[in-house]
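Asks: take this sequence and fold it.
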Amino acid sequence: MKVTVWNEYRHEQINDESAAIYPDGMHNIIKTFLSEAGHDVTTATLDEDEHGLTASVLNQTEVLIWWGHLAHHEVSDEVVERVKERVLDGMGLIVLHSGHFSKIFKSLMGTGCDLKWRESNDKERIWNVDPTHPITEGIGEYFEIEKEEMYGEHFDIPTPDELIFISWFTGGEVFRSGATFKRGRGRIFYFRPGHETYPTYHQTEVQQVIKNAVNWAKNKNTPKHTYGNYEALENNTEKEV
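Replies: Predicted coordinates for the structure are as follows:
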């Protein structure tokens, strides 16, 4: 499968904590474990021409993974529309952590996508609330991340097609941390963990969820429907008497 991992790639260049955890960028740790799973993985970052998301790149991408935070506003509207059209046409999209505020996620959701947050050392307990779903394969009743940024309800998203994970934090908050949506022919998965100053993407369970999500998000050759004015399939004209 052809996967593109898009990362804003700003924190790792200006924040010593982020750089120490992800010296080659979060996109490259994600690329590594997906490549080990057998996928053909490329990366793209904000400061590349067209943010690395040219029409050629997107046309070859079966699943796009998106991480952004500091510079959502710097992503060009033209590229956002290009990504959106590919999702509607069947490209899978996995939005991670602070990508909830990205232009592409907000455009596809049609809502503000806001939430509560707190930078602290909360423990996150992620509950698996749909154990038969392919995204939860290999994941038990729950798993824990010892230190993470807190996200809390209310999360301003549409009602998900499927709710996969719910998080609880030691501060008492809960959050819909794994949710799926369908837009056009495309499948979308939002997955909450991934604050840039914690080694979240090194954790086995987090990697497993992302690997499962990539397999789930790939378009399964669903039919392309015809829209607009359409000729009748049957001869429905009345016979002349």
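
Asks: rest of the way, CA atoms for contacts and neighbours
Replies: OK.

Asks: which other helices and strands does the host helix or strand of H27 contact?
Replies: Per DSSP states H and E, H27 falls inside helix 26-36. Secondary-structure packing of helix 26-36 (3 or more Cα pairs under 8 Å, 6 or more residues apart in numbering; DSSP states H and E): strand 2-7, strand 40-45, helix 204-217.

Asks: what about it, distance to the chain center?
Replies: Here the centre of helix 26-36 is set off from its chain's centre by 15 Å, with Cα atoms, centre = their mean, to the nearest Å.

Asks: report the angle between the axes of that helix and helix 204-217?
Replies: Between helix 26-36 and helix 204-217, the angle comes out at 70 degrees (axes from the mean of the first three to the mean of the last three Cα atoms, to 10 degrees).

Asks: one more, please, to line up against the first structure:
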Amino acid sequence: MTRVTVWNEYRHERQEERIRQVYPNGIHVQLASFLSAAGLDTRTATLDEPEHGLTEEVLNKTDVLVWWGHVAHQEVSDEVVNRIHKRVLEGMGLVVLHSGHMSKIFIKLMGTSCDLKWREAGEKERLWVMEPSHPIAAGIGEYIDLEQEEMYGAHFDVPAPESLIFVGWFEGGNVFPSGSTYRRGSGNIFYFQPGHESYPTYYNKEIQQVIINGVNWCAPVKRDVPVYGHSEALEPIRSTVGV
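Replies: Take a look at the predicted model:
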């Protein structure tokens, strides 16, 4: 069974009543609820726990890390970021949601600013499926309609993705690469844009299905980590150097 850790800052929900009304137990609890219902072995971790809840032991028992952050990116310790980065390169999957695009770990893995345009106006978003045969799009029709979402607009300063699965169109006219996959080392990464804290996006069944699909796609293949450095020859070498 795939072992999932859902990480959330858990700041908005404790500090703002309007956000608490949408996610009374925290965004992480809502995410974990439908991932668990899908048969995934799911636990949660939050920013204010010791080591942000992401100790060596926790990460070593995590196949896929789901990340939601917004207002406290800089409070995440570099030590923990480096720990996550190492695990991703070794094969742990990473699903980055919404404003997690500005998290230290996503920026470190992308190697770019990861910046974009944004607007919070409660406008409609239509997520068009660009790769219907991709496993992350399984069970989804041609598009997903969201009545309200925060606008994220191009240009999105990230490297070209391995797959562009969703493109979001917003009522105000902007478009955005809303669902993209990457590989770093042995790890699979899925970035998915919807999920602003003041809208009930994570209660939407189609959005839930995409995230479940994303976790399953990011799950590591069980294999040994590649060995690097000096390598002894497997066969006799007949060299004429110096002859």
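
Asks: TM-score for the pair, please.
Replies: Here the TM-score for the pair of chains, by TM-score structural alignment, normalised by the length of structure 1, is 0.98; 240 aligned residues with a Cα RMSD of 1.2 Å.

Asks: circling back: contact partners of the helix holding H27 of structure 1?
Replies: Helix 26-36 of structure 1 is contacted from outside by 5-7, 9, 12, 22, 41-43, 201-202, 207, 211, using Cα atoms under 8 Å, 6 or more residues apart in numbering.

Asks: rewinding a little: tell me which of the helices and strands packed on helix 26-36 of structure 1 is the most buried.
Replies: Among the helices and strands packed on helix 26-36 of structure 1, strand 2-7 has the highest mean neighbour count (mean count of other Cα atoms under 10 Å), at a mean of 23.

Asks: average distance between the next helix or strand after that one and structure 2?
Replies: The helix or strand immediately downstream of strand 2-7 of structure 1 is helix 11-14, counting by DSSP H and E. For helix 11-14 of structure 1, the mean deviation from structure 2 after alignment is 0.6 Å (mean Cα distance after the TM-score superposition for structure 1).

Asks: flag every buried residue along helix 11-14 of structure 1.
Replies: For helix 11-14 of structure 1, a neighbour-count test (16 or more other Cα atoms under 10 Å) marks H11, E12 as buried.

Asks: packing partners for it?
Replies: With contacts taken as 3+ Cα pairs under 8 Å, 6+ apart, helix 11-14 of structure 1 sits against helix 16-21.

Asks: which residues in structure 1 form strands?
Replies: 2-7, 40-45, 63-67, 92-96, 116-128, 142-152, 162-169, 174-183, 186-191 (DSSP state E).

Asks: dump these into a markdown table; add distance to V79 of structure 1 as well.
Replies: Output for the strands of structure 1, formatted as a markdown table (distance: least, Cα to Cα, whole Å):
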| stretch | distance to V79 of structure 1 |
| --- | --- |
| strand 2-7 | 12 |
| strand 40-45 | 12 |
| strand 63-67 | 13 |
| strand 92-96 | 15 |
| strand 116-128 | 28 |
| strand 142-152 | 28 |
| strand 162-169 | 28 |
| strand 174-183 | 18 |
| strand 186-191 | 17 |
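
Asks: quick one, which of those strands is nearest to G110 of structure 1?
Replies: strand 174-183 (11.1 Å; Cα to Cα).

Asks: how far does that closest one sit from the chain's center?
Replies: Offset of strand 174-183 of structure 1 from its chain centre (Cα atoms, centre = their mean): 10 Å.

Asks: what about the residue lying closest to G26 of structure 2 once chain neighbours are set aside, distance to F192 of structure 2?
Replies: Excluding the flanking residues, the one nearest G26 of structure 2 by Cα to Cα, 6 or more residues apart in numbering is E13, at 5.7 Å. In this view, E13 of structure 2 and F192 of structure 2 are 21 Å apart by Cα to Cα, to the nearest Å.
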